[in-house]
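# Model the following, please.
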Amino acid sequence: MNKRRTNTARTPQNPGAEMRSPWTGRTAAALQSALRLSQEAFAAHLGISPRTVAAWHQKPTVKPQSEMQQLLDRALAQAAPDAQARFADLTSPPTSDRLQLDPNIVAALDWVDAQAGWTPGTARTRVAARAAQLDPHQLQDRGHHRARISQRDIADALTAYYGPTPLYRAHFGHQLLTTSIVTRPDWLDIAVPLIASNDRIRATATSSHAADLDADAAINRLAETLTLETRLVNAPLYRLTSIDVGLQRIEGTAGIASFVEYALTLDLLEAELIDAITAGSTALPLRDRYLPNLPAVLDVGSRLCAGGALALTAIARPADPFRGPADYLLLIQERSGHVVNAARRLAVIPKGFHQPVTDIRADAQVGATLRREMEEELFGRADIDSTIGDQRSADPMHPSRLSEPLRWLLAHPGRLRMECTGFGLNLVSGNYEFASLIVIQDEDFWPQFGGMVEANWESTSLRRYSTQDPDIIGDLLGDVAWSNEGLFAMLQGLRRLVELDPTRVALPPLDWEITE
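Here you go, the predicted model:
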């Protein structure tokens, strides 16, 4: 049976991430060497002063400012493959070094030893042996193959495994769009203002659920992390223990888990599923262990249920004689291959793990996560990126530390609207997803700050769309590269935009339904 609601448009939606370490003088100089440029030519290539390049050579441990970090990121990304290979050779630490010196890898190894009941040091030995057998090129090729599996393929495989399941899907014009999000009618179209009186997730002292570790799978994950020279950051995550969502309210409780626990257990399910689809196999031993049936998925209090918040960002623009009538500018990201969630997939932006930074109680609000992710993923606040360095500020979101765009948005009521538009559990890994909408309602924002909006390392590119372009948005929604949670947030965000300001949205009817 299908449960369905309609909404008609009228014409006039990290932690725990894996990545390379931040740039230092030494690695910047290594990039110059890999590009085979003199100091003067390298400075010209970056568009900076030769004196800055000279300082990198003189002070190899210095960390360039965030703007310079972005220039170096771009220069490396645009370098020829042979130059990138030379850079990797110049900067890659030996596997043995990371096994001994990387505190996050050491924490993961210690955790595996403890959970598996092994003598300390056993996990290190096994990871080193496994890493010696892996080919990084084969792992990279596998990552590209995984990105070609569509959300419909994933939903079909999950339905075959679990049987009839209440999954979210939507009709956009003549398109049927399918996701792997388990939800129900009272979790959708909830329009929850993300302010303290409505956004009430409460952090508790509940300890993390005892892990049911598959030691071989965990060893393989760590060996791949080392082989691909990515960085695993053991940040704390909120673990959902109860949830009660309804119209204009979010309530629930959350304990704390470590990212290592999540990365080496539930986070393994997505890769297992996609590899099984690619191979035409139905064998899913990790899923049998962690999420064997739908009741296990729904019982969030009895398992490790990590998750996050993601939002469709919509920016109001006035009518323009060249562009056309007033609209919303929509921002969509192509995710990097270095992120844990939705690697190489399309998603709304911002998107982040629900996790504390400095205040376990206040950071439990969904809105707190989204405001932090706006700063990090859209407005260039590298200092709040837990994957780059330690957080030493007592209040990284203090008004005095905010970026200029966010400070302007918060200065006057009515400039910024933030709402949760839906809730669901992603059947891929059991994660909880708060689909949300960020609306910048003041038309002065884009002329003043549009040039400052730039995605961080978690995205390979940032796309722009207009709500006055129904055909282009239809093509976008039909792209197989969407992450399931990203498509869920995108669709729910579009539905809410129609309600808020239909004159700016020229789209066909968008109706959701839940399959059973």
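
# For the rest of this, base every contact and every neighbour count on C-alpha atoms.
Fine.

# how near is the closest residue to L35 other than its chain neighbours to L76?
What sits nearest to L35 in space, not counting adjacent residues and going by Cα to Cα, 6 or more residues apart in numbering, is A83, at 5.6 Å. For A83, the distance to L76 equals 8 Å [Cα to Cα, to the nearest Å].

# which helices and strands does whichever strand or helix holds R4 pack with?
Under the criterion of DSSP states H and E, R4 resides in strand 3-5. Applying 3 or more Cα pairs under 8 Å, 6 or more residues apart in numbering; DSSP states H and E, one finds that strand 3-5 contacts strand 510-515.

# what packs against the strand it packs on?
Looks like strand 510-515 contacts strand 3-5, strand 167-172 (3+ Cα pairs under 8 Å, 6+ apart).

# out of those strands, which comes closest to T183?
The closest of the helices and strands packed on strand 510-515 to T183 is strand 167-172. By Cα to Cα, the value is 6.2 Å.

# Any chance you could list what contacts that closest one?
176-183, 474, 488, 491, 508-516 (Cα atoms under 8 Å, 6 or more residues apart in numbering).

# For the comparison step, fold the sequence that follows:
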Amino acid sequence: MSLSSGWTGADACALQEALRLSQEAFAEHLGIHSGTVGYWHKKPSSRPRSEIQQILDAALDQASAEVQTRFAELITGKPTAPQPVSANAATDAEQRLAADPNIVAALDWLDDRAGREPGTARRAVASQIDQVDLNSLRDRGSRRGRIDQRDIAQALANYYGRGSDGYGRYAARFGEVDANTSVFTRSEWLDLDCPLVASHDRLALVRAAGDAPVALDEEAFDLAVQRLAESLALGVRFANMPLYRLLGVDIGKEAIGGTVGIASFVEYIVTMDLLEGELVDALATGTHTSRLPLRDRYLPNLDSVLNVGDRLTAGGTLALCAFARPADPFRGPADYVLLVQERSGHVINAARRLAVIPKGFHQPLVDFRADTQVGATMRREMEEELFGRHDIDNTVADQRSADPMHPSRLSEPMRWLASEPGRLRMECTGFGLNLVSGNFEFPLLIVVDDEEFWQRYGGQIEANWETANLRQYSSADGELVEELVADVAWSNEGLFALLQGLRRLKEIGGSRVNVPTIEWEIR
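So this is what the prediction gives:
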């Protein structure tokens, strides 16, 4: 199978997506430089050289039938006939059921929490794989894509009703835009202006916290089994990483406090992470959202949202980055460049949604106590998502370095930022609990005021596999930033972080910032 009219950059990117590989992994698969793949994403109309055309032909010819089907759909936009899992894919899934330690950990956890005999979950998943229709899964993905941020926020407002005692959903007025989110917060949790240094960034680890109190009834067990079967059929890979589980919060002006324990990624993806898909599927099919079995079980009311220690409360950090740029005769006056990402379809969180960047789960890397600092997660995410540090991406490989954030291992941009105090300004701008899945959210603002950084390293900033597209906006272009805020493609937590970050940046950014005033309210 080959393209009779030759390959374009867009066709090559479609093959990458069909193979479900990151840019780096796709480049390695083809035996070419990763920068070439990045160029195809930036210039989709480009035409690769003849020798690379031949490499792409060979890669497509050697791909499995499933990959070729996905590729054909991507470049033609036409669905194919119902497609069951092939024998090869089924064999691979069976092998992963037995040998993939991440899948095995999920199966063991399901058996334990559902009170089933060992091996029950494995047999249930194996049986489900044979019934998976890949085209139906893709159709479902298309339907989910039509449900936007406003739909989700309104549905959750209807489900939970209004807050009380000072708690409510975060909303804001930005120019002519009214923004409503699903982030549950209070005034004391906003505008924290909290510098992320040890004296202010003080989450504490409780090692004897025990497991999250999760028990699975038959319906929850069956839906978790279905999630694993679909992931195996689609060839989705995940790593069973440790996550910080929030136990209690003590949030105030210029201070982040509280306690965390340790949970595993597998227990999150087969429980709380299912809530968003359940809600979006109900909205996409017109099903009444008053009965959502998993939500009714795991997060039924606002009391359960606030009782973070009585459930599995995972979450993370995400930051609006603002890099100072000098005045330019073509672009205009001095400003900050603001970065926004469209999340890749391969990520577990906010897939295909707009978000600020970096964005990541709050989790330990190697030092479980020191890494409880929110700033530790964000510095790691900067290295991974902006500065190209693949060695700290624990979804790709095991972590074997004793100190992966040691100064000698830092990327050149991060080493420059860390070389002098004040070059990297990192603040927490708020805190909230996302009604979508109960996650905790720490929105941050990262500011680099030295124009030399962007002049030196702006051309080296390149998002990793978690990002499908990266955009830049000028803090001096209030009209375009207002249009950005109005985009319904945002994730709820991403919009929360953007608005809180812009609000703080307007306070401290001086003449570089020309955006409307942001006024928030709790609803």
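
# what's the TM between chain one and chain two?
Overlay of the two chains. TM-score (TM-score structural alignment, normalised by the length of structure 1): 0.84; 458 aligned residues with a Cα RMSD of 2.7 Å.

# and the residue nearest to L35 of structure 1, what element?
Using DSSP H and E, A83 of structure 1 falls in helix 81-91.

# once aligned to structure 2, how far is the very next helix or strand once past that helix on average?
Later in the chain than helix 81-91 of structure 1, the nearest helix or strand by DSSP H and E is helix 95-101. On superposition with structure 2, the mean distance recorded for helix 95-101 of structure 1 (mean Cα distance after the TM-score superposition for structure 1) is 1.5 Å.

# how about helix 95-101 of structure 1, which residues of structure 2 does it hit?
Using TM-score structural alignment, the residues of structure 2 aligned to helix 95-101 of structure 1 are 93-99.

# Report the distance from that stretch to the chain centre.
27 Å (Cα atoms, centre = their mean, to the nearest Å).

# Report the buried residues of that stretch.
Neighbour-count burial for stretch 93-99 of structure 2 flags 93-94, 96-97 (criterion: 16 or more other Cα atoms under 10 Å).

# just stretch 439-446 of structure 1 next, same as before
439-441, 443, 445-446.

# Next, find the distance separating the spatially most central residue of structure 2 from N240 of structure 2.
With distances taken as Cα atoms, centre = their mean, N349 lies nearest the centre of structure 2, 3.8 Å away. The gap separating N349 of structure 2 from N240 of structure 2 is 15 Å, by Cα to Cα.

# Output the buried residues of stretch 439-446 of structure 1 as CSV; include the columns secondary structure and distance to S150 of structure 1.
Converted to CSV, these look like this (DSSP: H, G, I helix; E, B strand; the rest coil; distance: Cα to Cα, whole Å):
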residue, secondary structure, distance to S150 of structure 1
V439, strand, 29
I440, strand, 31
Q441, coil, 34
E443, coil, 36
F445, helix, 35
W446, helix, 33
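
# circling back: and among the helices and strands packed on strand 510-515 of structure 1, the most buried is which?
strand 167-172 (a mean of 22; mean count of other Cα atoms under 10 Å).

# Structure 2: matching residues for that one?
Strand 167-172 of structure 1 maps onto residues 169-174 of structure 2, going by TM-score structural alignment.

# The matching stretch: average distance to aligned residues in structure 1?
For stretch 169-174 of structure 2, the mean deviation from structure 1 after alignment is 0.5 Å (mean Cα distance after the TM-score superposition for structure 1).

# A506 of structure 1 belongs to a strand?
No: remark: A506 of structure 1 does not belong to a strand; assigned using DSSP: H, G, I helix; E, B strand; the rest coil, it is coil.

# tell me the contacts of the equivalent of it over in structure 2?
Under the alignment (TM-score structural alignment), A506 of structure 1 pairs with N514 in structure 2. Neighbour list for N514 of structure 2: 475-478, 506 [criterion: Cα under 8 Å, 6+ apart].

# redo that, cut-off 7 Å
475-478 (Cα atoms under 7 Å, 6 or more residues apart in numbering).

# So which of those residues are in helices?
G478 (DSSP state H).

# So what's the residue count around the residue nearest to L35 of structure 1?
18 (other Cα atoms under 10 Å).
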